[in-house]
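Student: pasting the structure only:
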């Protein structure tokens, strides 16, 4: 029998600290589950990945029995649980609830499940209401969750300047916050500021993180909530003005925003060709797996070369690959490898284009019907269970695999690879055509610190990866 277990907890904390998830899994395995699907998400969500996967398997008739520890593991909504059980009943899947054995096929069992579903939703709504009241009280007391750099929290969880001493600089964190503001006004870009404070003080900021930090209203002395908009949530921000000592004035923040906007206008262009080059987004660093960006030499020839995007990042994001490799050299070697390995690609394509199907004979069909009837009995009689296993074994022995080749797809892809194996074909393309053609064949191109170039190819139409 194909027996699936489903386990769910609402938070990662429940899974790790309280060991609730492992307890569920252990009970499901003891009860006989051979496959266990797990979600760490609220039961009120209908977008749980593994829960939806379970429903999909049931609808494909790939499940005989489902085991859960409690009904509320399936969900915290009457509608969600009701729909799930309807699917189970429709596809003749047995539901086993360890803490409250019920039979969804009987009227009394259906009534019991709906009672438990209602109780689960009631508990969920009650908990949600308590959390809402707690959060409202939290905001009324002007408390703060995670203070921004330069600030800490007092005994009442309110923001105060962080007067602790930074070991390397000898300054307080609040003073360092003011220093960073000055650097943003003085230096050319946020990237330069990030690099400087990492080298001088070992303070790690990403460019995006520094930009968000400057815009944080807490730095202007205000305690604000719901400032960042979330998808699907339309709520007005709550701003409490002048609740603590400000690190920066509103006028200074405005000056910084104007400078950043000016930088953006200076660096942007309506005719920008960023990304419009052959192998765009396909060239990766062999060391960190990150992308590589294109730059131009200062020489009048403006030679294009590629470099790891993480090389200039500070701290844990830094990559040691400092190699600058010419873009045209990467493209040329990729094309050379593609031409050289074209025969292997065709052989691999031929093996991948063969599919196997099972011929369903009349005898197998009759046995399958008998198997469905016997499974529908849901009997614990050993003789019936043995008979079901015997029929399954007979069906497997009678199933005849037949190989089928999709000749049209194979010949079309073979023609593409044959054309691509000719160097003259690539020489005839301009950059836009070259980019479009390479995307059809190349999965990625890795470049390491010694300049070694390793392309990975994908087959046209099948998208199967192959490394030469």
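Tutor: Received, thanks. This structure is a prediction, so every number in the text was calculated from the model and none was measured. Residues are numbered from 1 along each chain as shown.

Student: can we go C-alpha only for contacts and neighbour counts from here?
Tutor: Will do.

Student: Might you report the residue contacts of the spatially most central residue of the chain?
Tutor: Central residue of the chain (Cα atoms, centre = their mean): residue 49, 11.8 Å from the mean position. Remark: with contacts taken as Cα atoms under 8 Å, 6 or more residues apart in numbering, residue 49 is in contact with residue 39.

Student: repeat for residue 300
Tutor: Applying Cα under 8 Å, 6+ apart, no residues contact residue 300.

Student: Name the helix or strand for it, please.
Tutor: Taking DSSP states H and E as the definition, one finds residue 300 inside no helix or strand.

Student: Could you do the one 5 residues further on as well?
Tutor: Taking DSSP H and E as the definition, one finds residue 305 inside strand 304-308.

Student: Can you spell out which helices and strands pack onto that strand?
Tutor: Applying 3 or more Cα pairs under 8 Å, 6 or more residues apart in numbering; DSSP states H and E, we find strand 304-308 packed against strand 292-296, strand 325-326, helix 327-340.

Student: Comparison target, given below:
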């Protein structure tokens, strides 16, 4: 394909015809109110115009979805079927940067070194090179504005909570007051890409997570046990080296006495070490099965532990529907 410069995987707004990218001008949908028929190419250009007008991915998706209606997954938590023009911010940003829109041919577009053949279909451009550069500048500016130098609070469960309706992550809502409760809501609702408006309190989700972890405390305790290649204390290892040196000297009453003393010292240290390991294992099990242990941890430690132990938390209409653990 690359040697023949044939087009593959057309982005939204295009189709492949005779090995070339072409703007898809076929009627794609009809608006109910105006009865206006639109092609994918026309809708693609509308997306670009909206981006220049709003200069915001989130604002553009929201406006687009308000015009064309909610576009979300099927109403099953494990469904992967999407509508023909479902957009998320990351996907829209990739589409806007796609060189195909400028008339170029690209292979491996998501790799660090994509292969680009310039002007493969110059008569089928959706945007000019100048517009392409302006889009990149806006995206970079938005990223710097929101991604650098801005304090972002650390919420332990962020990134783990999934909407059962559309399958997307829920984001954290917090008012300006420090003591106000924290809530989670589907990130797609703000974009009008999901119909679930209901929120769920973060403390309710965390309580459910802690209950699930406490129920699995035995398995977590086993994971917490560190298995070393040589479990003996360093002091015992040092005494064993001394013992080997004394035995190499040959038979002598004084040496035999020293050997016996070192062997007795090694045995005593090993008994103490075994008792300590047993106590530590019991303590770990008791601590992990204590609900207050999890809830009183600092947020930074909570976040690390929750993300290490929890695969995902599925919420549905303001209720925890499922918690999937990694243990």
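Tutor: Received, thanks. Values in this document were obtained by computation on a predicted structure and should not be read as measured data.

Student: For residue 352 of the first structure, find the nearest of the helices and strands packed on strand 304-308 of the first structure.
Tutor: Ranking those by proximity to residue 352 of the first structure (Cα to Cα) places helix 327-340 first, at 18.5 Å.

Student: Please pull up the helix or strand immediately following the closest one.
Tutor: If you walk from helix 327-340 of the first structure toward the C-terminus, the next helix or strand you reach (DSSP H and E) is helix 342-352.

Student: Map residue 118 of the second structure onto the first structure.
Tutor: Under the alignment (TM-score structural alignment), residue 118 of the second structure pairs with residue 239 of the first structure.

Student: can you list contacts of whatever helix or strand its match lives in?
Tutor: Assigned by DSSP H and E, residue 239 of the first structure belongs to strand 238-240. With Cα under 8 Å, 6+ apart as the test, strand 238-240 of the first structure has contacts from 142, 222, 223, 224, 225, 226, 227.

Student: try it again with 10 Å
Tutor: Outside strand 238-240 of the first structure, the residues within contact range by Cα atoms under 10 Å, 6 or more residues apart in numbering are 139, 140, 142, 217, 218, 221, 222, 223, 224, 225, 226, 227.

Student: One more: stretch 320-327 of the second structure?
Tutor: 160-164, 200, 204-206, 208-209, 212-213, 216-217, 219-220, 223, 306-316.

Student: mind running it again at 7 Å?
Tutor: By Cα atoms under 7 Å, 6 or more residues apart in numbering, the residues outside stretch 320-327 of the second structure that reach it are 205, 219, 220, 309, 310, 311, 312, 313, 314, 315.

Student: which of these has the most neighbours?
Tutor: residue 315 (26 neighbours; other Cα atoms under 10 Å).

Student: can you confirm it is in a strand?
Tutor: Yes: with DSSP: H, G, I helix; E, B strand; the rest coil as the criterion, residue 315 of the second structure is assigned to a strand.

Student: isn't it right up against residue 164?
Tutor: Yes: using Cα atoms under 7 Å, residue 315 of the second structure makes contact with residue 164 at a distance of 5.7 Å.

Student: what's the biggest helix by length in the first structure packed up against?
Tutor: Across the first structure, the longest stretch assigned as helix under DSSP state H is helix 107-140. When contacts are defined as 3 or more Cα pairs under 7 Å, 6 or more residues apart in numbering; DSSP states H and E, helix 107-140 of the first structure packs onto helix 78-90.

Student: Would you state the helices of the second structure in chain order?
Tutor: All helices of the second structure, identified by DSSP H, fall at 40-54, 57-68, 89-97, 129-147, 187-190, 202-215, 217-224, 234-247, 253-288, 291-295, 299-309.

Student: quick one: what's aligned to residue 141 of the second structure in the first structure?
Tutor: Per TM-score structural alignment, residue 141 of the second structure is aligned with residue 262.

Student: how close does the residue sitting furthest away from the middle of the second structure sit to residue 266 of the second structure?
Tutor: Of all residues in the second structure, residue 253 has its C-alpha farthest from the mean position, at 68.2 Å, by Cα atoms, centre = their mean. For residue 253 of the second structure, the distance to residue 266 of the second structure equals 20 Å [Cα to Cα, to the nearest Å].

Student: Residue 115 of the second structure now?
Tutor: Using Cα to Cα, we find residue 115 of the second structure at a distance of 66 Å from residue 266 of the second structure.
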